[in-house]
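A.B. asks: A structural model of the following input is requested.
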Amino acid sequence: MVRDYGMEEPLFVILITFFILAWVSCLLRAWVKLGVTHKVTIDDYLMLCGIIFYTGYSASALCGVTHGIGTQGEGMTLDEASIGLRAWWICEMLYAPVTLSVRTSVAIFLLKIAVQRIHRRVIAVVIVLFWTTTIPLFFVAVFQCRPISYFWMQPFPTVPRGTCMDGHVIFIVSIVHSATSACCDWTLGILPVFMLWKVRLNVKTKLTLFILLSMGIL
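C.D. replies: Got it, this is the predicted structure:
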């Protein structure tokens, strides 16, 4: 039986809210690509992969929340704790492919419309940076415990003992990834300003294009 742990938790509301926003955005993109421009490109397929991974991520996170993750764990059974931890392990595993798919999609879109060599080089550097920091994060998330199942079997005192990675390693990898991701997001968000700087358009049109091209920062 699933207890009503997460229904009143802010985390549950946040997960549902962003899941709905993500799908609304994705469906609007699909409508434009399929119904208006009639052209689907590689960045669209990457975004599709991103929403699929994010759906799995959200489902696992909601499962974890409804099994006590995010609470003090009072009254939680060992089975509930194990289910919640397994769901959270899946979340951590899926986080990397979600971010890679979405950021690569945005970067490739900007790369297609970038004309100057310096802008294309900046985008290429951004792609390399978040790939080289996200891939290690993925492997750390997946193999942080040996055996892997020990991550969610820890609550049971009778299971064979395992080992988990030092928390400081996970912390450092996460901080490096977060800092790099933030820098990459801001770079991709601000870059359209420089890409449009010398384009012969009126200020209103430039501002509109800048806002549209910079939405990837969200």
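
A.B. asks: okay, CA-based contacts and neighbour counts for the rest of this
C.D. replies: Noted.

A.B. asks: Give me the buried stretch members for the helix or strand hosting residue 122, please.
C.D. replies: Of the helices and strands defined by DSSP states H and E, residue 122 is found in helix 117-142. Going by neighbour count (16 or more other Cα atoms under 10 Å), the buried part of helix 117-142 is 119-120, 122-123, 126-127, 129-131, 133-134, 137-138, 140-142.

A.B. asks: What of stretch 22-37?
C.D. replies: Neighbour-count burial for stretch 22-37, with 16+ other Cα under 10 Å as criterion, is recorded at 26, 30.

A.B. asks: again, but for stretch 186-198
C.D. replies: Neighbour-count burial for stretch 186-198, with 16+ other Cα under 10 Å as criterion, is recorded at 187-193, 195.

A.B. asks: how close does the most centrally placed residue in the chain sit to residue 159?
C.D. replies: Among the residues of the chain, the one closest to the centroid is residue 99, at 3.6 Å (Cα atoms, centre = their mean). Distance, residue 99 to residue 159, by Cα to Cα, to the nearest Å: 34 Å.

A.B. asks: likewise residue 38?
C.D. replies: Taking Cα to Cα as the criterion, residue 38 is separated from residue 159 by 55 Å.

A.B. asks: Check residue 13 too.
C.D. replies: Relative to residue 159, residue 13 is positioned 34 Å away (criterion: Cα to Cα).

A.B. asks: out of those two, which sits in the busier spot?
C.D. replies: Ranked by neighbour count (other Cα atoms under 10 Å), residue 13 and residue 159 place residue 13 first, with 14 against 10.

A.B. asks: one more to put side by side:
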Amino acid sequence: MLNGRSEAIVTATSVFLALSLVTVGLRCFVRARIVRAFGRDDWTMVAAMALNLGFAICTLVGCSYGMGQKMKDILPHPGYNRRALLCWWLGQVFYIITCVVAKMSIIISLLRITISRAHILILYAAMGLTLAVGLLFFFFTIFECKPVDYFWNRSTTKPGSCIDTDILIAIAYTYSVGAAVADFTIGILPIFIIWSLRMNARTKMAIAGILGIGCIASAAVIVRIPFIHSYKDPEFFYATYQISIWSNVEAGLGITAGSLTTLRPLVRFLRDGSSASRSHQRQPGSFPLSGNMPMPKGLSRRSKPEEGGEDSRRLWTGMADDEYQGVTTTVITGSHPTKRGESEESLTV
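C.D. replies: Reported below is the predicted structural model:
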């Protein structure tokens, strides 16, 4: 039973679920295969993706039972209203945990490269705010009704009661404002963190831009706020379709933004793979230096580039200590002026 607003919910959910799945999959490939440094932030983001998958499934199944529809279209189908309410309730639980865990992953990543004590305190404050408003909304959502299952069984003769809807709306507003503040913090602060690292300006601008995508997730939270009042609308499923859409957008964008920050090494990996054939074509009078070929006498290997600490180098360039020996530098003999080679350029891109 998909039509009208149900179709809009399904479309938005499917698009942002696919986007987050692709970026998390690429993140896992980069961190496990290229960088070989799968850390706590990566495991946390994988957990967030699993939770987001549960959220999306609840939304999609709920739409098949009437989410986004008017009651006159749902009531003729026995059991649909109950199942749609159950999917809504489960989806909100998954949504809250997904967003909190995704923010935790991003904050853990930033703490790994943060040097300034002030920046560290700000990140911990953002973490505390996220946990506080998340737990508040989480427990109010779960225990909105007494007994808990009365939320989706209220249309039956089963006895029970729910808290005043105005209280839940106030809690939802509190959560949304807190989430927006935390998102803006972890979206803007990286610009100042990256600028203190020893990287060239082009790299800093690229990384800061990617990290700033986190601000888009906060925009989704803000867009969602005006629709919170629809919780008390008699046509609950029909009126709250915007909440369903923007909740999925927020979760998907948060995971995508957090994963995009780890994909720079993938660009290097793909570029090096595409230029591998060219690297085997030696120019006359040139000597390729790598860990796989003997080094001519009198020539020394280039030292590792310094771009901040080891953690920041691995995070943004994707080159671990034992991978530098695979870098190929070509030395041209003769009287021509020395030019910067392609492989040297790749160290700083």
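
A.B. asks: and the residue nearest to the centre of the first structure, that's in a strand?
C.D. replies: No. The secondary structure assignment for residue 99 of the first structure gives helix rather than a strand, going by DSSP: H, G, I helix; E, B strand; the rest coil.

A.B. asks: Contact partners for it?
C.D. replies: Residue 99 of the first structure is in contact with residue 50, counting by Cα atoms under 8 Å, 6 or more residues apart in numbering.

A.B. asks: and the alignment partner in the second structure of residue 181 of the first structure, what does it touch?
C.D. replies: For residue 181 of the first structure, the equivalent position in the second structure is taken to be residue 179, counting by TM-score structural alignment. The neighbourhood of residue 179 of the second structure, defined by Cα under 8 Å, 6+ apart, consists of 129-130, 133, 218, 221.

A.B. asks: doesn't residue 246 make contact with residue 223 of the second structure?
C.D. replies: Yes. Counting by Cα atoms under 8 Å, residue 223 of the second structure does reach residue 246; the two are 7.4 Å apart.

A.B. asks: Compare the two (neighbour count), which wins?
C.D. replies: Neighbours of residue 223 of the second structure and residue 246, each counted by other Cα under 10 Å, are more numerous for residue 246; the result is 23 against 16.

A.B. asks: my guess is that one contacts residue 222, does it?
C.D. replies: No. In this structure, residue 246 of the second structure is not within contact of residue 222 by Cα under 8 Å, at 9.4 Å.

A.B. asks: Just give me the mean distance for the helix holding residue 122 of the first structure relative to the second structure.
C.D. replies: Helix 117-142 of the first structure differs from its equivalent in the second structure by a mean of 0.5 Å after superposition (mean Cα distance after the TM-score superposition for the first structure).

A.B. asks: Quick check: which helices or strands does the helix or strand following that helix pack against?
C.D. replies: Remark: after helix 117-142 of the first structure, the chain's next helix or strand is strand 145-146, criterion DSSP H and E. The criterion is 3 or more Cα pairs under 8 Å, 6 or more residues apart in numbering; DSSP states H and E, and the helices and strands that strand 145-146 of the first structure contacts are strand 163-164.

A.B. asks: Give the aligned range of the strand it packs on in the second structure.
C.D. replies: Alignment note (TM-score structural alignment): strand 163-164 of the first structure is matched to residues 161-162 of the second structure.

A.B. asks: now what about that stretch, what contacts it?
C.D. replies: Contacts with stretch 161-162 of the second structure, where a contact means Cα under 8 Å, 6+ apart, come from 144-147, 150-151.

A.B. asks: Mind listing what's buried along stretch 176-185 of the second structure?
C.D. replies: Residues 176-185 are the ones in stretch 176-185 of the second structure that count as buried (16+ other Cα under 10 Å).

A.B. asks: Repeat that for stretch 70-77 of the first structure.
C.D. replies: Those buried within stretch 70-77 of the first structure under the rule 16+ other Cα under 10 Å are residue 70.

A.B. asks: How far away from the center of its chain is it?
C.D. replies: Stretch 70-77 of the first structure has its average C-alpha position 27 Å from the chain's average C-alpha position, going by Cα atoms, centre = their mean, to the nearest Å.

A.B. asks: same check, this time on stretch 129-149 of the second structure
C.D. replies: Distance of stretch 129-149 of the second structure from the chain centroid (Cα atoms, centre = their mean) equals 23 Å.

A.B. asks: Is it possible to get JSON lines of the buried residues of stretch 176-185 of the second structure that adds secondary structure and distance to residue 73 of the second structure?
C.D. replies: As requested, those are exported to JSON lines (DSSP: H, G, I helix; E, B strand; the rest coil; distance: Cα to Cα, whole Å):
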{"residue": "176", "secondary structure": "helix", "distance to residue 73 of the second structure": "31"}
{"residue": "177", "secondary structure": "helix", "distance to residue 73 of the second structure": "34"}
{"residue": "178", "secondary structure": "helix", "distance to residue 73 of the second structure": "36"}
{"residue": "179", "secondary structure": "helix", "distance to residue 73 of the second structure": "35"}
{"residue": "180", "secondary structure": "helix", "distance to residue 73 of the second structure": "35"}
{"residue": "181", "secondary structure": "helix", "distance to residue 73 of the second structure": "39"}
{"residue": "182", "secondary structure": "helix", "distance to residue 73 of the second structure": "39"}
{"residue": "183", "secondary structure": "helix", "distance to residue 73 of the second structure": "38"}
{"residue": "184", "secondary structure": "helix", "distance to residue 73 of the second structure": "40"}
{"residue": "185", "secondary structure": "helix", "distance to residue 73 of the second structure": "43"}
